[in-house]
Each structure stands twice: as C-alpha cells, then as structure tokens.
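> A predicted structure for the sequence below; I have some questions about it.
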Amino acid sequence: MKKLMSLCALGVALTLGAAAHAAEDKAPTKQQSKMATCNKEAGEMKGDERKAFMKTCLSNKPSQQDKMKACNADEKAKTLKGDERKAFMSECLKK
C-alpha cells in the first residue's frame, strides 16, 4: 500500500512538473514574435519578393514601432504641433 501511494505521489509530481515546463515553453521568443509580425506584414507576397521582404524585416534593424518610440521621446517632438510635428516625425522615422 505504501508503495502504491508513493508511486501515485511520484506520478502526480512528475505530471505537475511536466505541465509547468510545457507552460514555460508556450511563451514565444523575441525572434518568434518578430517572425509572426513580419509574416503578417508580408501579406500576399510570394516568391523572391516575399523572401527579400522577410530578410529585411527579420534583420536586426529597429522596428517601425521602436523608431516611433525614439522619435516621440525626442525633446523637439514634444514641443512641436501640427504640420511642424508631422514634418519632424517624417524625417525622424526615415533615419
């Protein structure tokens, strides 16, 4: 009886440990997230066009969102309004 209880306890412990480990593996890595984003942006592209786009998209260049954050954090962007701000943001995002 003691052996049966010990085996059951061990089985439960292993099952819980495996479940916890599987849950950790579910979170996408940064690269997987970037791949998903690039796939969405690629849309209906095919062949060489898609390959070239994915290569550029997956490179280590900052994303559009990262550029936008950096430009918005600029002191000049905080003081400008209207068309002046649009022009500044346009130039900043091209860099």
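Cool, the structure landed. Quantities reported herein were computed from a predicted structural model and do not represent experimental measurements. Residues are numbered from 1 along each chain as shown.
> all contacts plus neighbour counts: C-alpha atoms, from now on.
Noted.
> list the helices and strands the helix or strand hosting Met89 packs on?
If you go by DSSP states H and E, Met89 is part of helix 82-94. Using 3 or more C-alpha pairs under 8 Å, 6 or more residues apart in numbering; DSSP states H and E as the contact criterion, the neighbours of helix 82-94 among helices and strands are helix 64-73, helix 75-79.
> what's the longest one in contact with?
Contact with helix 64-73 is made by 77-78, 89, 92-93, as judged by C-alpha atoms under 8 Å, 6 or more residues apart in numbering.
> Mind doing that once more with 10 Å?
Contacting residues not belonging to helix 64-73 are listed as 61-63, 77-78, 85, 88-95 [C-alpha atoms under 10 Å, 6 or more residues apart in numbering].
> Report the angle between it and helix 82-94.
In terms of direction (axes from the mean of the first three to the mean of the last three C-alpha atoms, to 10 degrees), helix 64-73 departs from helix 82-94 by 130 degrees.
> try this one side by side with the last:
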Amino acid sequence: MTHLRLPLLMVGLLMCSYSFADTPQQEKMKTCNADASAKALKGDERNAFMSNCLKAKPLTPQQEKMKTCNADAATKALKGDERNAFMSNCLKKK
C-alpha cells in the first residue's frame, strides 16, 4: 500500500497542474482587463470597452494581408481593373 501512494500522489499533482493552465478566453480577459486599466476606464465606459474587447476576434494572417493590400491600393488611389490586378498580385505575395 505504501508503494502505491507516491505514484497516485504524482498523478494527482499532474492533473491539478494541468487544470490551472489559462484558456484562450482567460488570456483574452487578462489582456482586455490590462488595457482597460491602462486607459483608466471606470463604470459604464469600462464595461463597454470590456464587452467590445472580448467580442473582438484576432485577424487571421490572410485577413491581415488583405487589410494591408487594401490600404496600399487606397493609398495609390487605384480603381477598377488596375485595383483588381494590384490586389490579386499583392495577395499572392508571401
């Protein structure tokens, strides 16, 4: 019986440590909370900020690329076929 206690204790400790890892939602909550504190938001203003922050989803790499290419096309004032060609070329680049 004594030999069985140590392995069971180790398994229990491993299971406990695993459950304390932060989930992505907890990480997002920490980040939003830190941002709200840095901006010194309080009351309804803080609640609105936290709500919007927690709803926001991070952009995928493709969305980031699309955003950058779109901004570049707007800066160059491209329109029509010229814009389409630019966007196609820009999005194909790595």
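Nice, I can see it. Note that the structure is a prediction, hence the values are computed from the model and not measured.
> Drop the TM-score for these two in here.
In this superposition the chains share a TM-score of 0.60, using TM-score structural alignment, normalised by the length of structure 2; 72 aligned residues with a C-alpha RMSD of 2.8 Å.
> Tell me, how many residues neighbour the residue found closest to Leu93 of structure 1 once you drop the neighbours it is linked to in the chain?
Counting by C-alpha to C-alpha, 6 or more residues apart in numbering, Leu93 of structure 1 lies nearest to Lys67, which is 6.1 Å off, once chain neighbours are set aside. A count of neighbours around Lys67 of structure 1, defined by other C-alpha atoms under 10 Å, yields 17.
> Next one: Lys67 of structure 1 relative to Glu84 of structure 1, how far apart?
18 Å (C-alpha to C-alpha, to the nearest Å).
> which residues in structure 2 form strands?
Assignment of strands within structure 2 using DSSP state E yields no ranges at all.
> What's the biggest helix in it, counting residues?
Identified as the longest helix of structure 2 according to DSSP state H is helix 2-19.
> okay, and it goes to which residues in structure 1?
Applying TM-score structural alignment, one finds that helix 2-19 of structure 2 aligns to the residue range 8-25 of structure 1.
> And the contacts of that stretch?
Under the criterion C-alpha under 10 Å, 6+ apart, residues 2-7 lie in contact with stretch 8-25 of structure 1.
> Just the ones of the residues you listed in helices?
Secondary structure assignment (DSSP H) places 2-7 from the contacts of stretch 8-25 of structure 1 within helices.
> Can you add distance to Met35 of structure 1 and neighbour count and give the residues you listed back as TSV?
Putting these into TSV (distance: C-alpha to C-alpha, whole Å; neighbours: other C-alpha atoms under 10 Å) gives the following:
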residue	distance to Met35 of structure 1	neighbour count
Lys2	51	7
Lys3	49	8
Leu4	48	9
Met5	47	10
Ser6	45	11
Leu7	43	12
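> Taking those together, which two end up most distant?
Of all pairs drawn from those, the widest gap by C-alpha to C-alpha lies between Lys2 and Leu7 and measures 8.6 Å.
> quick one: buried residues of stretch 69-85 of structure 1?
Residues of stretch 69-85 of structure 1 classed as buried by neighbour count (16 or more other C-alpha atoms under 10 Å): 71, 77, 85.
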